[in-house]
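1. Here is my input; please provide its structure:
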Amino acid sequence: MTDTLVAPAGPARTTSRSSGLLRLTPTSGVGLEVALVWFSVLVLLPLAAVVGAAAAGGWGAFWGTLTDAQTFAALRLTVVEAAAVTVVNAVIGTVVAWVLVRDQFVGKRVLDVVIDIPFALPTIVAGLVLLSLYGPESPVGIDIVNTRQGIFLALLFVTLPFVVRTVQPVLIELDADVEEAAASLGASRATTFRRIILPSLVPAITAGSSLGFARAISEFGSLVLISGNTPYRTEVASLKILKFIEGDNQAGAAAVAVLLLLVAIVTIVGLDLFSRRVARRG
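-> Okay, here's the model as predicted:
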């Protein structure tokens, strides 16, 4: 008869991988605590304060502010213009990023630097630049002050770099051998772009578009001089918030701000879900 060896009973041992998911090192724990405190002070507490100010007047006052004809017109104009700018940026920004990465031409370095100017330029200066070029005394004979075209152009200017700078690094990291292999197997350039390149670019495109949309619906500085702020025509949400504050209507300003926040969150989540679906389907 052979002896059977039985492992001694004892508490189950967890693997290091499992315990690593549940426990943080002291250094990581401190870093996480600092990050949470920093995030709370800069983001969560101000957002909670805005939501609290919007709720101070009650649901009736909140709903009444948003359904006011003038306020609703400003919100609709803001969202529509921001959405249109986002679509244009998604296409043109991707094209610009492609040209910067895949093509070689004279002045490429200059163009690469110029794209970042809207990031570095104060938005009120951007408004002054646009006013000087496309205002009543325009040297090119184009006056778009106090028009929706002016709002659209200003939003395009300040959101230009977002898609370019999110797509550009992804294009740089794409392996050209995969494209060459697809071409050698008979795939057309359109098929290669749709099945190989685009799924890799969609997350970057949507990320840049989300940032651009959030920037557009909250833009203030570049619109002060060029929009004209005419009720029902060129008044945008950010300038409507300023009017509420100047009129000592803190709850009204907070209500508009909360709605813009919700629109931005819904848009970001929607674009993220869309990018995941496209990337998964290829």
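2. can we go C-alpha only for contacts and neighbour counts from here?
-> Fine.
3. Name the SS class of residue 141, please.
-> Three-state call for residue 141 (DSSP: H, G, I helix; E, B strand; the rest coil): coil.
4. residues in contact with it?
-> Contact partners of residue 141, counting by C-alpha atoms under 8 Å, 6 or more residues apart in numbering, are residue 134.
5. this one next, for a side-by-side:
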Amino acid sequence: MNLTIKTLKIKQQSVIPGFGITMGISLLYITLLVLIPISMVFIKSSSLGLKNFLDIALSTRVTASLKISFGTSLLAAAINTVFGLLLAWVLQRYSFPFKKIIDGLIDLPFALPTAVAGISLTTLYAPNGWIGRFLEPLGIKVSYTPLGITVALIFISFPFVVRTVQPVLQSIDREVEEAAACLGASRFQTFCKIIIPELFPSIITGFALSFARALGEYGSVVFISGNMPMRTEITPLLIRTKLEQYDYAGGTAVAAIMLIISFVMLLAINLFQWWAVNRHKFILQ
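-> Below you'll find the model as predicted:
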């Protein structure tokens, strides 16, 4: 009897019919597209042996490229989080001329080939470029520096934060804000106590997506970075260099290192998001 009741409860909680077959297809899809290609990276790099693998991982050139890639990606994602939230707020809460056009322009980095974006940014920020010529007298050099890499990563990963925050911001009922105002809350208190807690999961998601997109970027960065080893060489470029030199094991070893660090960082971001959401629910209860 108890078993029958539990079975009925499971069936009632299953919204999509055919859970078994849909779950199986989903796992097969993930395995074929994600797990098998990633596993091949580790299988290929394992042919080096632990000692050679560690020698590559701890080499000066690899560690320098990892610092540049992860540092610029984190900085770009953080900047995009702040200004992406601001832009999503403006687009959602205010009406102004050409609003639809500006909203459409946000998605252009998705459609624009990354190589075209890299060439355009390099032309703009070069010492004799339209913007670079004004920055050069101030001692600010963008092209062929880590700053230029950050600018390129901001450009290509900007839409993620806006597009993840916008729908959640749209779903927040204005009456909740009006009720807070009637209870004596200031605009700042309403923003911090009501709006931000609702937006926080989507903000973290946008940050994670922006960071992941920036970390794997190659096309736009390769032009503006200058590709100088130990200074502006990113890890994806180092991997390609090793592959062009037919050092397949070395290239996959660097890729494996990058995957491990990326997985740990994204896992930490997701755990922080889970903790923040559950803490907010606990406070409300």
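6. TM-score them against each other, please.
-> Here the TM-score for the pair of chains, by TM-score structural alignment, normalised by the length of the first structure, is 0.90; 273 aligned residues with a C-alpha RMSD of 2.2 Å.
7. quick one: contacts of stretch 167-184 of the second structure?
-> 88-89, 92, 187, 190, 194-195, 198-199, 202.
8. So the equivalent of residue 197 of the first structure over in the second structure versus residue 143 of the second structure, what's the distance?
-> Matched to the second structure by TM-score structural alignment, residue 197 of the first structure sits across from residue 195. Note on residue 195 of the second structure: its distance to residue 143 of the second structure, by C-alpha to C-alpha, to the nearest Å, is 38 Å.
9. Who has more neighbours out of these two?
-> residue 143 (24 against 18; other C-alpha atoms under 10 Å).
10. For the more buried one, list the residues it contacts.
-> The contact partners of residue 143 of the second structure, by C-alpha under 8 Å, 6+ apart, come to 122, 125-127, 149, 224-226.
11. In the first structure, point out the residues matching stretch 50-62 of the second structure.
-> Under TM-score structural alignment, the match for stretch 50-62 of the second structure is residues 59-71.
12. try stretch 164-176 of the second structure
-> With TM-score structural alignment as the criterion, stretch 164-176 of the second structure aligns to 166-178.
13. And that stretch, what's buried?
-> Within stretch 166-178 of the first structure, the residues that count as buried by 16 or more other C-alpha atoms under 10 Å are 166-168, 170-171.
14. ok, now stretch 133-140 of the first structure?
-> Using 16+ other C-alpha under 10 Å as the burial criterion, the residues of stretch 133-140 of the first structure that qualify are 133-135.
15. how deep is whichever residue in the first structure pairs up with residue 207 of the second structure tucked in, by neighbour count?
-> Aligned by TM-score structural alignment, residue 207 of the second structure pairs with residue 209 of the first structure. Around residue 209 of the first structure there are 30 other residues, counting by other C-alpha under 10 Å.
16. And residue 209 of the first structure, which helix or strand is it part of?
-> helix 198-217 (DSSP states H and E).
17. Repeat that for residue 52 of the second structure.
-> Per DSSP H and E, the secondary structure element for residue 52 of the second structure is helix 50-57.
18. Which is the succeeding secondary structure element to that helix?
-> Using DSSP H and E, the helix or strand that follows helix 50-57 of the second structure towards the C-terminus is helix 60-93.
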